[in-house]
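Colleague: Sharing a model that was predicted from the sequence below.
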Amino acid sequence: MSNHKITAQGAGVRTEVSAGRHTFVIDEHANMGGQDAGPSPLDYLLGSLAGCEEVIAQLVAREMEFKLNGIQFDVQGTLDTKGLMGDPNVKPYFQKVRIRATVDTPEEESRVKQLQEAVDRRCPVFTLIKAAGVELDAEWTKA
């Protein structure tokens, strides 16, 4: 069992977060009333997805004896803001998340696909987004 805990202090739409020895700022863009002092909550979610997939990929690669030098992620989320503005007919979270991953490896493309499938099954952030019913469009290719 692994426990994770943060503390946070908010003022306006800016939040300062402490996670163990680390601190970070979450803020909204100016058009959402923020000062753009840090990534937005949704930016952090997409970053968490990429970071989690990298961590799980490294773990799975060791298990598969897969030579993995690293992965370059391009992650985009599509959101209909009517949901977060209160429209009950629109989900207030991403409707679609697109992941393009370029894998730095000497392995064959078929092994890259096996790695992706295992990572997508085991990554807590990916599976959480999937469980929310968000459309996921994930494509991993060899560099």
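Modeller: Perfect, thanks for sending it.

Colleague: C-alpha from now on. contacts and neighbour counts both.
Modeller: Fine.

Colleague: C-terminal to the lengthiest helix in the chain, what's the next element?
Modeller: In the chain, taking DSSP state H as the definition, the longest helix is helix 41-64. Following helix 41-64 in sequence order, the next helix or strand is strand 70-78 (DSSP states H and E).

Colleague: ok, structure two:
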Amino acid sequence: MAHGTATIGKDHYRTEITVGGHALVADEPAALGGGAVGPAPYDLLLASLGACTAITLRMYADRKEWPMESVEVGLHLSGQHPDRRIDRTLRITGLDAEQSARLADIAERTPVTLTLKGGLPIDTRLV
């Protein structure tokens, strides 16, 4: 399935990421000692959810041959563990209320949504 690597050297806290054959840079904001040269880790988490949501809704609308012009996925992470939450808003243009409601329902079952809601075991080992 998916595979990636993240490498950090002595730069505070610039991290080179390779995933899916693409290079990304992550960092922390200056207020946390980073150089703000890329999204912070939670920003990348929101980006993953937003991309999966938008892509899934586009696929569904295309399959149904609905005239969706665009979908904008707004995301906001708030709170601290165990009360942390993501609020997601959808702005859909080109569809009627019934079609938009169906897409909002579909958004609750995108692959990344289900992964985040269900949790995911992480096994760590030294190599």
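Modeller: Sure thing, it's come through. Treat the numbers as computed from the prediction; the structure is a model and nothing was measured.

Colleague: mean deviation (superposed) between the longest helix of structure 1 and structure 2, please.
Modeller: Using mean CA distance after the TM-score superposition for structure 1, helix 41-64 of structure 1 ends up 1.0 Å from its aligned counterpart in structure 2, as a mean over the superposed pairs.

Colleague: in that helix, what's buried?
Modeller: Going by neighbour count (16 or more other CA atoms under 10 Å), the buried part of helix 41-64 of structure 1 is 43, 46-47, 49-54, 56-58, 60-61.

Colleague: and if you look at stretch 15-26 of structure 2?
Modeller: Thr15, Glu16, Ile17, Val25, Ala26.

Colleague: ok now do the last one, which residues does it touch?
Modeller: When contacts are counted by CA atoms under 8 Å, 6 or more residues apart in numbering, Ala26 of structure 2 is found next to Tyr13, Arg14, Thr15, Glu16, Ile17, Val37, Gly38, Pro39, Ala40, Pro41.

Colleague: ok, the closest residue to it other than its chain neighbours - how many residues close by?
Modeller: Spatial nearest neighbour of Ala26 of structure 2, excluding adjacent residues (CA to CA, 6 or more residues apart in numbering): Gly38 at 4.5 Å. Gly38 of structure 2 has 19 neighbours, counted by other CA atoms under 10 Å.

Colleague: Also Gly9 of structure 2?
Modeller: Neighbours of Gly9 of structure 2 using other CA under 10 Å come to 9.

Colleague: ok, and the closest non-adjacent residue to it?
Modeller: Gly9 of structure 2's closest residue in space is Thr15 (CA to CA, 6+ apart), at 7.6 Å.

Colleague: For Met32 of structure 1, see how far away the alignment partner in structure 1 of the one you found is.
Modeller: For Thr15 of structure 2, the aligned position in structure 1 is occupied by Thr15, per TM-score structural alignment. Remark: distance between Thr15 of structure 1 and Met32 of structure 1 (CA to CA, to the nearest Å) = 14 Å.

Colleague: likewise Ala11 of structure 1?
Modeller: From Ala11 of structure 1 to Met32 of structure 1 the distance is 14 Å (CA to CA).

Colleague: And Val55 of structure 1, by the same measure?
Modeller: Counting by CA to CA - Val55 of structure 1 and Met32 of structure 1 are separated by 32 Å.
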